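[1] my questions are about this predicted structure, shown below with the sequence.
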Amino acid sequence: MQKEYPTRINPSEFEAELYGEWSEKGYFHADEHSKKPPYSIVIPPPNVTGSLHMGHALNNTLQDIMIRFHKLNGYETMWMPGTDHAGIATQNVVERLLASEGTSRHELGREKFIERVWEWKAQSGGTIINQLKRLGCACDWERERFTMDEGLSRAVRKVFVSLYKEGLIYRSDYIVNWCPRCHTALSDLEVEHEEIDGAFYHIYYPVKGTDIKLEVATTRPETMLGDTAVAVHPEDERYKHLIGKTVVLPILNREIPIIGDEYVDMDFGTGCLKVTPAHDPNDFLLGMKHNLENVSVMDENAVINENGGEFCGLDRFEARKQVVVRLAELGLFVAKKTHQHKVGHCYRCKTVIEPRISLQWFLNIKEMSNAAVNAVQSGQIVIKPETWHKTFYNWMNDIRDWCISRQIWWGHRIPAWYCKCGEIMVEEETPEKCSRCGSTNLEQETDVLDTWFSSGLWPFSTQGWPENTDTLQKFYPTSTLITGFDILFFWVARMMMFGLKFMDKEPFKEVYLHALIRDKDGQKMSKSKGNVIDPLTMIDKYGADAFRFTLAAFAAQGRDIKLDEARIDGYRSFVNKIWNASRFILTGYNGQKFTADTRLSLEDKWILQNLKETEEKVSKAVKNYDFNEAALAVYHFFWHKFCDWYIELIKPRIYDETKRDDAYAVAAYVIEKSLVLMHPFMPFVTEYIYKLVTDKESIMLADWEKFDFAYSEEMTEMEEIIELIGLIRNIRGEYNVSMSKQLKAYVKTDRELTKTAFAKYRDMVMNLARLEVLEMTDSAVPNASQNIAPSFEVYVSLEGLVDVEAEIQKLEKELVKLEKDHSIYGGKLKNENYLKNARPEVVEKDKEKFAEIDDKLNKVKETIERLKGQC
């Protein structure tokens, strides 16, 4: 009695159940005492405030592919999961929550506020973790970490104290990137530079005791209130005689010196540079060099302070307008010239940052950055794609000291204590009294550490460091890191530096930097554009497997992914194809096993050889991070080789009781092994079918088999037979000949092996090509359509099947329409104005349409010529 299976499967009916079973049985948990070789990955910890977006989906799908692939290949795999406390982002979330309740963190006080953040984290901070589970991530959840948990906090303190006592961490007044909204310093990496429409404001600075006026240009006229010099190049003939004199600062009438410095570009602008050390990082360095005064004219809110004279109390942008008005009244405003330039914005709240002198903690990382560069140059750490090497070296070699302190409350509080006697104590444990005067009246530093400081320790702090744990012994260094290229310097470089410094080993052996996901037109996804694709919506609609497979199939190295929902729908069809092919075999399969005694036909040997070659392609591609090539290899094999051909080829045998068992045994074996090859990409459906095809517990316990089939000769024979059948089918389709009509086909070839193969498997060809005649010929066949292959030609007689004259007339009508469209699209693509003004995605679609029309046009012309030759 045949078994019955549903014609379609609904992923929502089994995905959650299977994931729960995997978790419950501990399939994701790594055994640090295992004798298997280790393979480990640390997850780029998503912000605790986050929810799954397309970047997360791609990143974690690729990591999951690597983990599942290596687990099947006999490795002890550990994928370390966790979340980042995300200092600024989390504080902003909780502050907004407090504001909605009519209170603030300042009203609560620091201790109560921190308690409130922990409460929020317990209630809402696990959202993204649950979403990663829906994606199918095989993380070792028993090892889940948080950058603020007790163990990681201890690691952070140890590293900070160690670096401080080595003299690499220091506290100093320095100019920093200041966010007036978040009220904190930002590192250079946390500043996003955006192109804006601005202007150069040209202003006169009168030289004291003369009629000379120096013209300077600035994009921020409000900062002139803090000017402490005007700089010129010492060899500039226009101005070098003025060096040492003073100018009168407009409006405030403060005298400031004219200084000479090679930093000034004589050919840029007017050649005169206003110097505002307290509000520009380059000016700050000039100020240090020339011992200039630092005059800050803004407070922490970017509001003009008492040093700004009559503009005190104005917001910086309002002050900009008022300063220009006042300069015009004084006759010292020259002109405003529009100018596009890049302006720094806070990466969190998008507020324009303000350079500001502040007392901050810094880490001198030059020596550590050199070690990281050497590790990459020597091959100790491999970065893929290699195109990122140059960018990495340039940035690392030009690195500045890292401002590691943040003026917020949520984060790792800096372990420094101050005494009124002036002593600063930096210790791992809270000191009871001052080491100098013995006072117990100590105050801890209020600043917290930059979030990237703690996440830089992630590869070893998550594994129990500073204790020398068994987990560290087994899984450090980790095997690979997969992340987006956009945090190469935020995070990847910092992990390299800290790992090499504190573990004396690289934190990972390989780094794979994947590209960005864009919409189908290549545009960056954003809520404002309305082109954001929600991963969870896609999973609900198409299933996790189809969604994951789409991401993998488009994840080519170094190339952004253009994601179209239609593609996900297309790969859902692939999931259904896998099920329908499996269901077809399962319906008549009675558990026969593929063994050495199984009688193999030509098509069996062909599919087994294809299975072997596909495994080799997939293994090589995954190891090289060519995820798209790996995905497309299994897709092509299963859909086009197994479903389109092999199942059709064995149908005569499965309806023959004497041959049925062997056919089913091979088919079931190929399905089982194919499911293993597809499992890293599509974990759910492969597990679901695997349990039906085999009597085994789980596909996660399967072995990734290296096949030793050697059927190359049979492979060649079968490929020629498939090509022959395909060419005959093409002719049938070209002339719209119904499958109910049997054709007459004639093969011309000089190759003896081809003749032998076609004669030997004549019945197979006639059955699948629906032929009444299949004969060899030594010459061309009249009144027949011809197709050519590398080793043979095939002729299909059209006599009695096609009205040649009518077919020519029909094709000539189609030709007229195609030529018209060809002219329209070809003309557009030759029009330079159109190409210049049309949106790139529209031009791209027109190019695709033109190529499609051009291809059809050539085919129709060829067919007409061929038919006319038969008249």
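    That came through, no problem. Residues are numbered from 1 along each chain as shown.

[2] drop to CA atoms for contacts and neighbour counts, all remaining ones
    Will do.

[3] who touches residue 174 in this structure?
    357-360 (C-alpha atoms under 8 Å, 6 or more residues apart in numbering).

[4] alongside the first one, take a look at this:
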Amino acid sequence: MDTKYNPNQFEKEIYEKWEKGGYFKAKVNPDKKPYTIVMPPPNVTGYLHLGHALNNTIQDIIIRYKRMAGFEALWIPGTDHASISTESKVVDKISSEGKTKADLGRDGFLEEAWDWTHKYGGRIKEQLRTIGVSCDWDHDSFTMDENLTKAVKRVFKKMYDDGLIYRGNRIVNWDPKAETAISDAEVYHEDQVGHLWYIKYFFEDSDEYVTIATTRPETMLGDLAVAVNPEDPRFKDKIGKNLILPLVGRKIPLIEDSYVDMEYGTGLVKITPSHDPNDFEVGARHDLGQCVVIDTKAHIVEGYGKYSGMDRYEARKEMIKDLEEAGQLEKIEEIEHAVGYSERTKVVIEPLISKQWFVKMDEFAQMCIDAYENGEVKLIPDSLSKTYMNWLNNIRDWTISRQLWWGHRLPVFYTDDGEIIVSEDEPDENGMLEGEHVTQDEDTLDTWFSSALWPF
């Protein structure tokens, strides 16, 4: 007899007996009180991590306890299609074969994605079985199943008809590797050493100047104004005068806006509406317009001389060198600041104005605020309430469209005249829908638009 217990010798066989014996199955039973857990869906193409091991173990303990306590206990398993994660894996695979998404086309790429899903999708389920979860595998679901896809379309249309979903030009978190917009929830921040570059902006036809401090000098190509706080007495006689944008030569006005913090940096802020969410709001208030200078691959756009075509960080180095040579770089200060990264591709995100689909968040946020304030929701520990309220009070509308092919395609169609039709139905073989010839939106939905519906 072995002196040590070896789980590999027993546990797989035991689990197979449990599963074949139907011990995890639940049925409608009027003699028992029902109890249900819906498993938070792990990514179909991923691996289990410690978080999955912890939350599934807790669910397993609860469901087994309820089963033994006489409840008709059902634990529903399932997996999530993980659009950006799966797509990046498939892109890497076809890239290693010398192909691109464009080479395959949408249908060809989706065939590759389904092949990948079928090949690796069973891995998560086998891992769940290995840790012994007692879920009812007859109820296994996948977020791209036909019935769930129909439900996603139905909810999108209802929210659109209710005025909760809209299409608009706003600043989004742009992932330049995946070339898609992502939500705030898909961005993580890392504290790291960076720099504040102090740059001289001269007034038109004058030797006088103001100094701007920025952590992202490459965006200055898109500056449309410089702003000061209305309460700041230092620049009262300069408001409305033009400055000459360094390296570009464009005239930009000095404006007043209460957004500016007089105590930070030099008390002046360069306003780049197309590449910063706060500047976007300032630009809208002062009708400054837009000026996109960084493209979807994080390269400088055409029209900016030698900088055009450069990666944003290459351009930064060149611009700093040129500012120094022109005598317009006053100083460089080392700082620590938080830098936003894409959770899936690990590249630094680029704030970028883009036409996307959004969910309005103000009503939802207010419901959550009210629930906390009237005691319906309690936070443990209560010290988290400050973080909770700060997040809700400053929440931005949720970007739900993704420039990806894997996922639930938006149920949005455009007529030849540009009219928008949101429909659960598909066009007929002639591309006709509601009596109009239509083209479907190319974008897919954020995975979490679908997965947030999972419990329902």
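    Received it, and whenever you're ready, just let me know what you need. Small disclaimer: the values here were computed from a predicted structure and weren't measured.

[5] could I get the TM-score for this pair?
    Once superposed, chain against chain, the TM-score is 0.95 (TM-score structural alignment, normalised by the length of the second structure); 453 aligned residues with a C-alpha RMSD of 1.8 Å.

[6] so which strand or helix has residue 454 of the first structure?
    If you go by DSSP states H and E, residue 454 of the first structure is part of helix 451-455.

[7] how big's the offset between that helix and the second structure?
    Superposed on the second structure, helix 451-455 of the first structure shows a mean distance of 0.5 Å to its aligned residues (mean C-alpha distance after the TM-score superposition for the first structure).

[8] give me the helices and strands touching the helix or strand following that helix, please.
    Going down the chain from helix 451-455 of the first structure, the next helix or strand is helix 458-461, by DSSP H and E. Judged by 3 or more C-alpha pairs under 8 Å, 6 or more residues apart in numbering; DSSP states H and E, helix 458-461 of the first structure is in contact with helix 150-165, helix 493-502.

[9] just say which of those is most tucked in.
    Comparing those by mean neighbour count (mean count of other C-alpha atoms under 10 Å), helix 493-502 ranks first with a mean of 22.

[10] contact partners of that helix?
    159, 368-369, 371-372, 452-453, 455-460, 505-507.

[11] closest one of the contacts of residue 174 of the first structure to residue 766 of the first structure?
    Set against residue 766 of the first structure, the nearest of those by C-alpha to C-alpha is residue 360 (83.0 Å).

[12] translate that closest one into the numbering of the second structure.
    Alignment of residue 360 of the first structure against the second structure is given by TM-score structural alignment, with residue 356 as its counterpart.

[13] where's its match, which helix or strand?
    strand 350-359.

[14] nearest to residue 840 of the first structure among the contacts of residue 174 of the first structure?
    For the contacts of residue 174 of the first structure, the nearest to residue 840 of the first structure is residue 357 (44.3 Å; C-alpha to C-alpha).

[15] what's the match for residue 203 of the second structure in the first structure?
    That one, residue 203 of the second structure, aligns with residue 207 by TM-score structural alignment.

[16] returning to what we had before: what about the second structure, which of the contacts of residue 174 of the first structure hold up?
    Compared against the second structure with both residues aligned by TM-score structural alignment, their matches' C-alpha atoms under 8 Å, the contacts of residue 174 of the first structure retain 357-360.

[17] most neighbours of all these, which one?
    residue 357 (23 neighbours; other C-alpha atoms under 10 Å).

[18] so that one touches residue 280, yeah?
    No - with contacts counted by C-alpha atoms under 8 Å, residue 357 of the first structure stays clear of residue 280, the gap being 9.1 Å.

[19] which residues does residue 369 of the second structure contact?
    389, 392.

[20] now the one 10 residues further on
    Under the criterion of C-alpha under 8 Å, 6+ apart, the contact list for residue 379 of the second structure reads residue 385.

[21] you'd agree it is in a strand?
    No - applying DSSP: H, G, I helix; E, B strand; the rest coil, one finds residue 379 of the second structure to be coil, outside a strand.

[22] gap between it and residue 58 of the second structure?
    Computed as C-alpha to C-alpha, to the nearest Å, the residue 379 of the second structure to residue 58 of the second structure distance reads 20 Å.

[23] and if you look at residue 326 of the second structure?
    Residue 326 of the second structure sits 63 Å away from residue 58 of the second structure, going by C-alpha to C-alpha.

[24] still on that earlier bit, now the match of residue 203 of the second structure. Nearest residue, chain neighbours left out?
    Residue nearest to residue 207 of the first structure in three dimensions, not counting chain neighbours: residue 247, with 4.2 Å by C-alpha to C-alpha, 6 or more residues apart in numbering.

[25] tell me the counterpart of that neighbour in the second structure.
    So, by TM-score structural alignment, residue 247 of the first structure is matched to residue 243.

[26] name the element its match belongs to?
    In this structure, residue 243 of the second structure is located in strand 242-244 according to DSSP H and E.

[27] packing partners for that strand?
    strand 187-203, strand 251-256.

[28] give me the residues contacting it.
    Contacts for strand 242-244 of the second structure (C-alpha under 8 Å, 6+ apart): 201-204, 209, 250-254.

[29] compared with the first structure, how much does that strand deviate?
    Averaged out, strand 242-244 of the second structure is 0.5 Å away (mean C-alpha distance after the TM-score superposition for the first structure).

[30] roughly how far is that strand from the heart of the chain?
    Relative to the centre of its chain, strand 242-244 of the second structure is centred 36 Å away, using C-alpha atoms, centre = their mean, to the nearest Å.

[31] before we move on, back to that, show me what counts as buried in whatever helix or strand comes next after the strand holding residue 356 of the second structure.
    Note on strand 350-359 of the second structure: by DSSP H and E, the next helix or strand toward the C-terminus is helix 362-373. For helix 362-373 of the second structure, a neighbour-count test (16 or more other C-alpha atoms under 10 Å) marks 365, 369, 372 as buried.

[32] same thing with stretch 238-248 of the first structure?
    239, 242-243, 246-248.

[33] same deal with stretch 338-350 of the second structure?
    For stretch 338-350 of the second structure, by 16+ other C-alpha under 10 Å, it's 340-344, 348-350.

[34] ok so, going back, which residues touch the match of residue 203 of the second structure?
    For residue 207 of the first structure, the contact set (C-alpha under 8 Å, 6+ apart) comprises 213-214, 245-248.

[35] sorry, back to before: where in the second structure does the helix holding residue 454 of the first structure align, residue-wise?
    By TM-score structural alignment, helix 451-455 of the first structure lines up with residues 447-451 in the second structure.

[36] coming back round to it: identify the farthest-apart pair in the contacts of helix 493-502 of the first structure.
    With C-alpha to C-alpha as the measure, no two of these lie farther apart than 452 and 505, at 19.8 Å.
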